[in-house]
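In: show me how the following folds:
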Amino acid sequence: MKITKVKTFLCNCFRTNWVFVKIETDSGIHGWGEATLEYKEPTVAAAIHDLEYYLIGSDPGNIEKFRHDCYRDAYWRGGPVLMSALAGVETALWDIKGKALGVPVYELFGGKVRDAVPIYVNGWFAPAKTPDEFAEKALEVRRNRFLGCKWDPFGKAWQEIGKRELNSAMECVRKVSEAVGDDVLLLIEGHGRFNIPTAVKIGQRLEEFDIYWFEEPLPPDDLNGMREVKERVRVPLAAGERLYNRYEYRQFFDLNCSDYIQPDISHAGGLTEMRFLGAEAEARHIGFCPHNPSGPVANAATLQLAACVPNFVILEMMMTDVPFRADICDEDLVMRDGKMVIPERPGIGIDLDEKELLRHPFVPTQLRHYRGDLTNIRPPDAVKYYRIEGN
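Out: So this is what the prediction gives:
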């Protein structure tokens, strides 16, 4: 079997643009990957096509050779663009191998340790602005029996936050906590906003609540600062979605920066690199909780990891998505008792419709975090894209 063609698709999905890659072969088997890199989508698509030199005419089964050679030859190593391009292609190659062998990809990584993975939801709050509006939205999380909900209550703060704004954020946490009761975990998102004293102040205020974690309290390039915050607060920390491979994670692990790590399969080199990171986290008794706010292919691939990584703790997903998600792919996702059931189809378990992808072309979008409209991340017509059983 030889690779004959590499295709990329940029599909607007309101919050950003999904970046999908399709690898075709002379056997008729094809594979899908996702390399969604928010706000740099055309750049990462171009980087994927730069990799055609290593792909066209090669055996898609030689995944390790592809990963090694592309990373070695990049010269300017690592970074989000290269690692996202590698992630999309590498996932598509595993998809091909699984389909060729007639097994889910998790079988190629040693088989399952679980049949379903616990879920926390993001995006459930859109477009809430006030603590009362967040609390009202949180009732839907409880009704659907999701195990956790994550949100950023800090408005458009950067580095520091005013007394009034901080008190409002804590009131938001309080009201959501009261709305969901003891049934739902609370995960507080920092989006890498704060300096050390502000992150510590917020972390200490959060000690009042039984929160599951405080995520990315500092910008991702200050690992020593993360370690200092971890030493000065008594709430668990989570971080790592903006680290892109095992080399960048080495210092993160050595400094013991967080209690949970959150690499993203669309950015951290793909399934194999993620498996390495999970194994290193397991050796250090750190929970493995991949970042997963992107599209259907990234979700499908991350579910394959959830099946086979022993220290996989909990998975992020968006509670709703664009209504045409059901048109562009054939995913069949089932939620049962707050957990996502691991699909059993060969490969990563999903196929996409090229014609439908082309109906939603690229639209430039910008980061919302510091504009004051962060919570407008779901379209008004957003819908659930999974089935809930057993509630």
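In: from here on, contacts and neighbour counts on C-alpha atoms
Out: Will do.
In: and Ile314, how far from Lys150?
Out: Relative to Lys150, Ile314 is positioned 12 Å away (criterion: Cα to Cα, to the nearest Å).
In: which of these two has more neighbours?
Out: Counted by other Cα atoms under 10 Å, Ile314 and Lys150 do not tie: Lys150 has more neighbours, with 23 against 19.
In: common neighbours of Ile314 and Lys150, please.
Out: Here Ile314 and Lys150 have Tyr120 as joint contacts, going by Cα atoms under 8 Å, 6 or more residues apart in numbering.
In: can you pull the contacts of the residue positioned nearest the centre of the chain?
Out: The structure's the chain has its C-alpha centroid closest to Asn292; by Cα atoms, centre = their mean the separation is 1.9 Å. Shown in contact with Asn292 (Cα under 8 Å, 6+ apart): Asp264, Ile265, Ala298, Asn299, Thr302, Leu315, Glu316, Met317.
In: to check against the first, give me the structure of this:
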Amino acid sequence: MKLGRIETFHVPPRWLFVRIESDDGAFGWGEASLEGHADAVDGALDAFRDRFIGQDARRIEDIWQVGYRGGFYRGGPVLMSALAGFEQALWDMKGRAFGMPAWEMLGGQVREKVRAYAWIGGDRPQEIAVAARARREQGFSAVKMNATAELDLLGTPKLFREVVERVRAAQAENMDVGLDFHGRVHKPMAKQLAKVLEPLDLLFIEEPLLAENTEGLVQISQMISTPIALGERLYSRWDFKPLLECGAVDIIQPDLSHAGGLLECRKIAAMTEVYDVAVAPHCPLGPLALAACLQLAACTPNVAIQEMSLGIHYNVGHDLLTFVTNREVLTPADGFLSIPTGPGLGVAIDEAAVREAHKDRHRWRNPIWRYQDGSFAEW
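Out: I've put the predicted structure just below:
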């Protein structure tokens, strides 16, 4: 099974799909979405064409090692996202060729379904009660929302009261709530806000500080009992190592389209298991990313819950299932997603629709926010 072709598709709203094909006509799909940086990832995949066309596509681990180490410069979001989408497609193709799901080749099944949560509230959280009620009516029992809009280095108790009121509004709809600080909150306010939120029994607080601030994360973890989740901006086992060693994080959130793909995230999860830390993969992305996450959930004991992007505020014009022909595979029921049993990643992509959408390729960029004084604010 020699690799014959690597194609990329800039699929709206903000996704980058990868399709590979072998010389004997086998094919596979993956997702290399890196929000706002699709062109850069596409460039990295172009380099993979030079290196891997003609290679044995079944040798996934060897291809990964060459893709990661063979260019001398390693890691980072662009290279690792390119490698992730390519690696997912290799698993999809191999699984289709052998007639088995990827999880069967990665050790076999440990669960039949995984709990899922959906987003509410948008970038600047609002109308929380209505949104939480809608998610409950869809069958979800858990939601995540941004804690706040942009925050200055220092704030007032009024801001904290507003966050608490939003959480209580969602909980009043019988929802468990995860709260995403989104890296917007600097340490002086993050400490205060985390402490104020502790009595609310949240599922977790996400990115109370960025991963590079391990000292601050340790301080916050010693102040509160609320689980701390983090990891969407980490891209390999080596990135996660110091985070686990500092002992400040309870839930890691690798993104299977950013952190090197399915097998790398399986290795990250195994490393995490040693520290008795849970895994909740980050996935505000497209259907192939979610399908890869479900392959991980199928064979990984410490996966706790799965993010999904159905109806997320970024999905303008196209939603999670737009390009999927077997939509039942990624449709939640009673707050859970079933483990796919089809070959490869288990999801069937409408190739014609993808090719048509690529003709009007997206150029998605995240917004740039500023404080009242005109200085840059984290989005």
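In: how about the helices in the second structure?
Out: Taking DSSP state H as the criterion, the second structure carries its helices at 38-52, 60-69, 77-98, 102-105, 128-138, 157-171, 187-197, 214-223, 237-246, 262-274, 287-299, 351-358.
In: which helices and strands sit right next to the first one?
Out: Packed against helix 38-52 of the second structure by the contact rule (3 or more Cα pairs under 8 Å, 6 or more residues apart in numbering; DSSP states H and E) you find strand 3-11, helix 77-98.
In: out of the ones you listed, nearest to Gly155 of the second structure?
Out: Nearest to Gly155 of the second structure, of all those, is helix 77-98, at 32.0 Å by Cα to Cα.
In: the closest one vs the first structure, average distance?
Out: With both structures laid over each other, helix 77-98 of the second structure and its partner residues in the first structure are 0.6 Å apart on average (mean Cα distance after the TM-score superposition for the first structure).
In: the first structure: matching residues for that helix?
Out: The aligned range for helix 77-98 of the second structure in the first structure is 80-101, by TM-score structural alignment.
In: can you tell me what Glu21 of the second structure aligns to in the first structure?
Out: Aligned by TM-score structural alignment, Glu21 of the second structure pairs with Glu24 of the first structure.
In: what is the burial count for the residue nearest to its match when sequence neighbours are not counted?
Out: If you skip the residues right next to it in sequence, Glu24 of the first structure has His30 as its closest partner in space, 4.5 Å away by Cα to Cα, 6 or more residues apart in numbering. Neighbour count of His30 of the first structure, defined by other Cα under 10 Å: 23.
In: where's His30 of the first structure relative to Tyr53 of the first structure, distance?
Out: Relative to Tyr53 of the first structure, His30 of the first structure is positioned 18 Å away (Cα to Cα).
In: buried residues, stretch 222-231 of the second structure. List them.
Out: Ile224, Thr226, Pro227, Ile228, Ala229, Leu230, Gly231 (16 or more other Cα atoms under 10 Å).
In: still on that earlier bit, looking at the helices and strands packed on helix 38-52 of the second structure, which is nearest to Asp319 of the second structure?
Out: It is, among those and with distance given as Cα to Cα, strand 3-11, at 11.0 Å.
In: trace Cys299 of the second structure over to the first structure, please.
Out: In the first structure, the residue paired with Cys299 of the second structure according to TM-score structural alignment is Cys308.
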